[in-house]
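Engineer: give the three-dimensional model of this entry:
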Amino acid sequence: MNKIQTLKKHDIPKFDLKKKPILDIKSIMKILPHKPPFLLVDKIIDLTENSIVGIKNVTMNESFFIGHFPREPIMPGVLQIEAIAQVGGILVLNKLSHPELYSTYFLKIDKVKFKQKIVPGDIIIFQVYLLESMKRGIVHMKGKGYVNNKLVVEAEVVAKIVKNYEKL
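Structural biologist: Here you go, the predicted model:
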C-alpha cells in the first residue's frame, strides 16, 4: 500500500479562516456536479497535491433541518460524510483538465466516527487527504471535520472517478 500522508491521532491542524479562498462557491460549482441544496461545501481555503481544506457554514436555512430534528436541529451524519466526499471530490477532480465532465461515486465508506453534534451556527472545517495515489480512477481518502478546534467527524472513503458521457 502506497501511503501518502498520516497524521497523529490528536493533532488538530491550525486553519486561517480569514485567508482568501482558493476556490469560492462559483468555482466549486464548476468542478462538482452537486448543486444547492445538496452542495455541502462553501469554499476551499487550502489545496495541495494530496490534501484539501474546505469550509461548510451550517445555517438554520438548510432544508434537512425541517425534519432532522425540528426541536433540536442536528446535521445528519450521512450528510457529514457526503460533505467529506465532496471536499475530497474537489481535490481529485481539480487535477483534471475538464473536471465538469466527471463525477465521483462512493465505493466504500469505512472507519466512520461521529464525535459531537453539528448544529446551526457551526462552521465545519473539513480536511481531506489522499491515503493512496489514484489508480485506475479509484481514490482512497481520509477526511476529518472540525468545529471550534474539536474533531467532530472522521471517515475514510473510497471513490471512483467516472466520466459523465451525457455531458459530451
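
Engineer: hey, let's count contacts and neighbours off CA atoms from now on
Structural biologist: Fine.

Engineer: quick one: the nearest residue to Lys160 once chain neighbours are set aside from Ile45, how far?
Structural biologist: Spatial nearest neighbour of Lys160, excluding adjacent residues (C-alpha to C-alpha, 6 or more residues apart in numbering): Ile138 at 4.5 Å. Distance, Ile138 to Ile45, by C-alpha to C-alpha, to the nearest Å: 25 Å.

Engineer: quick one more, to check against the first:
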Amino acid sequence: LLDAIVYIAEDHSRAIGLKHVRADEFWVPGHFPSAPILPGVLMVEAAAQLMNWMFNRKRGTKDLGAFLRINNCSFRNSVTIGDDLYILAEEIRFGSRGFTARTQGIVHGQIAFSADLSGMVFRTLDK
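Structural biologist: Reported below is the predicted structural model:
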C-alpha cells in the first residue's frame, strides 16, 4: 500500500510514508460506488507496513511482521481518489521480536486517523 518512504530519522525511531490514492485501486468500485473513500482498515494497514519497515531498518533485517494489536484507533477525515495520505509513525517500543508505534495519517493538513499499533516478528527471511 505504501508508495514511498519520505523521511526516516537517523535513529530510525520516526518515519513518514506516503500513500497516493489512485482511481484504479481494488476497493474503489465498492467503497462507496458514488463517492469512493479509502477504507480505514487500509489506512491502518499502510501504517503497519511503515511500522514494520522502521523495525526492520532499525534491526538491519527483512523480517515479516504480524499484527498483534490496534489500540486507540480513531478516524477523523476521509481520504479519497487523488489524495496523498502522509503516514507518520513514532516508535513507542521496539524490542528483539516485538514492536509498538504511535501512528497518524494526514491528508490536506488534517488528521485522517490515529492509532497505536503493535506487531511481532512472524517469520525471519533469509538476507
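
Engineer: returning to what we had before: from the neighbour counts alone, determine which of Ile138 and Ile45 of the first structure ranks first.
Structural biologist: Each of Ile138 of the first structure and Ile45 has its neighbours counted (other C-alpha atoms under 10 Å); Ile45 has more, 20 against 17.

Engineer: center of the second structure, which residue is that?
Structural biologist: Centroid check for the second structure by C-alpha atoms, centre = their mean gives Ala47 as the closest residue, at 1.0 Å.

Engineer: state whether that one is indeed within a helix.
Structural biologist: Yes: per DSSP: H, G, I helix; E, B strand; the rest coil, Ala47 of the second structure lies within a helix segment.

Engineer: what about the strands in the first structure?
Structural biologist: 43-47, 51-57, 102-114, 123-135, 138-147, 150-163 (DSSP state E).

Engineer: the ones you listed into CSV, with extra columns for distance to Lys30 of the first structure?
Structural biologist: Listed next are the strands of the first structure as CSV, based on distance: least, C-alpha to C-alpha, whole Å:
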stretch, distance to Lys30 of the first structure
strand 43-47, 13
strand 51-57, 16
strand 102-114, 11
strand 123-135, 20
strand 138-147, 21
strand 150-163, 15
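
Engineer: so which of those strands is nearest Met29 of the first structure?
Structural biologist: Nearest of the strands of the first structure to Met29 of the first structure, taken as C-alpha to C-alpha: strand 43-47 at 10.2 Å.

Engineer: which position in the second structure pairs with the residue nearest to Lys160 of the first structure?
Structural biologist: In the second structure, the residue paired with Ile138 of the first structure is Gly98, using TM-score structural alignment.

Engineer: now that match: how far from Ala112 of the second structure?
Structural biologist: Gly98 of the second structure is 26 Å from Ala112 of the second structure, by C-alpha to C-alpha.

Engineer: counterpart of Leu79 of the first structure over in the second structure?
Structural biologist: Looking across to the second structure (by TM-score structural alignment), Leu79 of the first structure lines up with Leu42.
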